[in-house]
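Undergrad: sequence? don't have it. structure:
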């Protein structure tokens, strides 16, 4: 088998790429996805739109009939209840959603902070840990929860079921449910789902990222226009795949991803829990990833563009204006709290704000303050991490926002670390998982 179809489902778009055994990207198609924000704190996506986007992207790939396997990289968390036939019963509740603060508080009171951290590895952050969204549906759409055939998975579960007919979730996705033993790299844990009265029969089967989920269904192969009877590799969430693609696999390795979400990632040989960072399993058993996260990193930048730079075309803003501001930036006088979609490290709802603005403050000063707030919130965590782990002095900078001007801006915030601009690594990481998995089983 020479070629893999890697699928990366993000917040803004779905990308489908065909890669060869040397991880060269031979062809790529991208289809936009729609995030629907309402009431200020609801953020959803249509599950059927994700599948339709995959069909559209695959149909545009000229080399699709030559692939030998499919692998997924998916946004997370992305809670989605499915019926017994795999049809969505509610829109996907995204990581940007904050409607479930009441449920998060109840879960934290019921289980306790220490138990959550020592088993799940994370606190029940509203929307950021999908248990809270599941509880919100249980309280506000009980007819969904009461269904005997319901399965509460993530977007990955929908796609794996469409491809193979199985309700599955990988550990990196399960790590952000609040019901999985992330610290033990294990399975759904009764110490979590029991006190919360969550029926484990309503959860998908956890299957390792580097395993075969199944053989593609004939109908799915026909929809996508790809060969029949090829294997589907389970895959992982998008940040985990980015780490695989950037070779962030050893303890102390660091990665900084810039996209809709901005994340500083530390690879670990042993789980390290803290309310200051999120914890998930790596794609490889016996490895973990600590994550300091700004939920609306690139999302904050897009918010700024839409509200303060309406006369500037989107392409011009990102390709020209942003670079000019960073290269000739004004002194940093203002500051920004980067919580437009809340703080992914606390249960209480946090909001964003600018401070130290005056009558002569310019939008360029505000833009620099916004970027400084995003970067500082992540990189300040390095001082804590280095007290526990010997850190690599190189940080891989990846993602669609990892431009040369933004990399240079971030580098100025770092002492003792070199930021290495790598570019997009998610598709390559997913493909590497697939090639390694297939080599192992063959």
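TA: Right, received. Where do you want to start? Note that this is a predicted model, so its numbers are computed, not measured. Residues are numbered from 1 along each chain as shown.
Undergrad: from now on I want contacts and neighbour counts done on CA atoms only, so please keep to that.
TA: Fine.
Undergrad: is it true that residue 366 touches residue 334?
TA: Yes - taking contacts as C-alpha atoms under 8 Å, residue 366 lies within contact range of residue 334: 6.7 Å.
Undergrad: so what sits against both of the two?
TA: Common neighbours of residue 366 and residue 334, counting by C-alpha atoms under 8 Å, 6 or more residues apart in numbering, are residue 354.
Undergrad: what about these two, which has more around it?
TA: Comparing residue 366 with residue 334 by other C-alpha atoms under 10 Å, the one with more neighbours is residue 366, at 22 against 19.
Undergrad: secondary structure element for that one?
TA: Per DSSP states H and E, residue 366 falls inside helix 363-379.
Undergrad: now the following helix or strand past that helix: buried residues?
TA: The helix or strand immediately downstream of helix 363-379 is helix 382-385, counting by DSSP H and E. Buried residues in helix 382-385, counted by 16 or more other C-alpha atoms under 10 Å: 382, 385.
Undergrad: sorry, back to before: show me the contact partners of the helix holding residue 366.
TA: For helix 363-379, using C-alpha under 8 Å, 6+ apart, the contacting residues are 262-264, 292-294, 297, 300-301, 304, 308, 325-326, 329-338, 354, 410, 413-414.
Undergrad: chain center to stretch 354-367: distance?
TA: The chain centroid and the centroid of stretch 354-367 are separated by 31 Å under C-alpha atoms, centre = their mean, to the nearest Å.
Undergrad: check stretch 258-270 too.
TA: 10 Å.
Undergrad: same question for stretch 117-127.
TA: 16 Å.
Undergrad: and what of stretch 240-259?
TA: On the basis of C-alpha atoms, centre = their mean, stretch 240-259 sits 13 Å off its chain's mean C-alpha point.
Undergrad: show me what counts as buried in that stretch.
TA: Using 16+ other C-alpha under 10 Å as the test for burial, stretch 240-259 gives 240-246, 248-249, 251-259.
Undergrad: below is structure B, check it against A:
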């Protein structure tokens, strides 16, 4: 038996899986983000991450076969920054991934200091809100007492694995987002030019995500109910774990994750950098990814449901109401167009100051048109991110869609209509399922990454809709022009 636990932006999920890939037990726990100031998004590691892990692990360990657990995998949102002391106590709330845009000044400073070409050579990326290095610099600049007291600067799953095993380790894939502190092609830390805010000894050791980090300690076993001494793999962030859990491990495969935000991973066999995309190692030795991300997807639908007074205590009722309302409109939302940049935007614009807009509304329009426009706007945002791969010359041999928003035909359908791509919707339990597979691989219960194909199936496929394709492709051109036209005004109003 294998345990996988994934901490997401708004929910933690765990699964208990046998050696054939069958899920025998699941457990979930909801949580919230903290937004203490504009551009700042945080979690409390102890109450959210560890508290959720304890809750979910305890629930899974009530299964009759829990005593057969042979390996554990953990993933979490990232790249986050956790400043912790020698005893792994967090010294401040964790700074989340690219949705947290607080380090804009540090990005500018480091880019001037090192030079964009050197950063790109070293990291395979330029600096953006997705970069963890500038966030460490922000702590040094804005909270010097915390910075001085910190023994470790870690990420989410590395902190959780350390809590479970006592081993401070980070996977290559997540270390690859600590730009400009990681040498992408040599696969090691390189803090040259950044010594004023980080020393290599304060960063975790680096290993591949499917390798064993250590074993569950007696203290962690007592707190979580997980068996003492069971191996724990190094793990990775939620998105690569989602890719593994959806069977995206082959060269040319693209994972399209429709979650609270959008995230997209294309797997390859050689390190490559491309303008507008993030380059990083993947989970397994000798594999690499180019990745993209949007800032809002499912969070926009939640905002929309609240705005239109559709919210019910049961999420499935809320979103059924939203879909029913949007169905009353038509493709193109009768001329209403939405830019869903509620928290800025990542790929391809990399613009933390962009904000949402709804245009083209007249007295003739209804709540249904607004609902349809926002859902299609999320689809346009995701489509633009996926098109960035194509512009970079990256072949997409297979597209696998996962996440809660795959149940929304107006979002997923817009993406296929605009890109012309067929999407397979994976039948998977998500990142936690990928974690369980990594645990099985780490202890030798499966032989190779491609064996995940025996675990994962497909529950649906989304084809480009000929009827709505023309109008949605025209709308997409206007979508990009809308962003570019509004950007100067948005920047003045949000600085």
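TA: Ah, there it is. Because the structure is predicted, anything quoted here is derived from the model rather than measured.
Undergrad: superposed, what's their TM-score?
TA: A TM-score of 0.91 describes the superposed chains when it is computed by TM-score structural alignment, normalised by the length of the first structure; 436 aligned residues with a C-alpha RMSD of 2.4 Å.
Undergrad: take the contacts of helix 363-379 of the first structure and keep only those in helices.
TA: Among the contacts of helix 363-379 of the first structure, the members falling in helices (DSSP state H) are 297, 300, 301, 304, 308, 325, 326, 410.
Undergrad: on that earlier part again, so where is the helix holding residue 366 of the first structure in the second structure?
TA: On the second structure, the counterpart of helix 363-379 of the first structure by TM-score structural alignment is residues 367-383.
Undergrad: and stretch 21-40 of the first structure, by the same measure?
TA: Using TM-score structural alignment, the residues of the second structure aligned to stretch 21-40 of the first structure are 19-38.
Undergrad: got the residue ranges for the strands in the stretch 251-400 of the second structure?
TA: 253-258, 262-268, 278-281, 288-294, 337-339, 357-359, 398-402 (DSSP state E, counting those that start in this stretch).
Undergrad: pull out the buried members of the contacts of helix 363-379 of the first structure.
TA: Using 16+ other C-alpha under 10 Å as the burial test, those include 262-264, 292-294, 297, 300-301, 304, 326, 334-338, 410 as buried.
Undergrad: list the buried residues of stretch 147-155 of the second structure.
TA: 147, 150, 151, 152, 153, 154, 155.
Undergrad: can you tell me what the fifth one aligns to in the first structure?
TA: Alignment note: residue 153 of the second structure maps to residue 152 in the first structure; criterion TM-score structural alignment.
Undergrad: OK, contacts around the nearest residue to that match once chain neighbours are set aside?
TA: Leaving aside its chain neighbours, residue 152 of the first structure sits nearest to residue 81 (4.3 Å; criterion: C-alpha to C-alpha, 6 or more residues apart in numbering). Residue 81 of the first structure sits next to 88, 89, 90, 92, 144, 150, 151, 152, 153, 154 when contact means C-alpha under 8 Å, 6+ apart.
Undergrad: the second structure: which residue goes with residue 81 of the first structure?
TA: By TM-score structural alignment, residue 81 of the first structure lines up with residue 83.
Undergrad: and residue 418 of the second structure, what is it in contact with?
TA: Counting by C-alpha under 8 Å, 6+ apart, residue 418 of the second structure has contacts 380, 383, 464, 469, 472, 473, 476.
Undergrad: swap in 7 Å and give it another go.
TA: Neighbour list for residue 418 of the second structure: 383, 469, 472, 473 [criterion: C-alpha atoms under 7 Å, 6 or more residues apart in numbering].
Undergrad: same deal with residue 324 of the first structure?
TA: Contacts of residue 324 of the first structure by C-alpha under 7 Å, 6+ apart: none found.
Undergrad: for it, give its distance to residue 364 of the first structure.
TA: 10 Å (C-alpha to C-alpha, to the nearest Å).
Undergrad: any chance you could map the helices in the stretch 151-300 of the second structure?
TA: Along the stretch 151-300 of the second structure, counting by DSSP state H, counting those that start in this stretch, helices occupy 156-165, 172-175, 218-224, 238-245, 298-307.
Undergrad: wait, residue 28 of the second structure sits on residue 15?
TA: No - using C-alpha atoms under 7 Å, residue 28 of the second structure is not in contact with residue 15; the gap is 9.0 Å.
Undergrad: and the most centrally placed residue in the second structure, how far from residue 457 of the second structure?
TA: Geometric centre of the second structure, nearest residue: residue 239, 4.6 Å, by C-alpha atoms, centre = their mean. Using C-alpha to C-alpha, we find residue 239 of the second structure at a distance of 18 Å from residue 457 of the second structure.
Undergrad: swap in residue 400 of the second structure?
TA: The gap separating residue 400 of the second structure from residue 457 of the second structure is 11 Å, by C-alpha to C-alpha.
Undergrad: which of the two has more residues huddled nearby?
TA: Applying other C-alpha under 10 Å to residue 400 of the second structure and residue 457 shows that residue 400 carries more neighbours, namely 21 against 15.
Undergrad: quick one: contacts for that one?
TA: Contacts for residue 400 of the second structure (C-alpha under 7 Å, 6+ apart) come out as 254, 255, 256, 423, 424, 425, 426.
Undergrad: what do you get for residue 257 of the second structure?
TA: With contact set as C-alpha under 7 Å, 6+ apart, residue 257 of the second structure has these partners: 263, 264, 401, 402, 403.
Undergrad: cool, residue 219 of the second structure as well?
TA: Neighbour list for residue 219 of the second structure: empty [criterion: C-alpha under 7 Å, 6+ apart].
Undergrad: ditto for the one 4 residues further on
TA: Applying C-alpha under 7 Å, 6+ apart, one finds that residue 223 of the second structure lies in contact with residue 54.
Undergrad: thanks a lot, see you next time.
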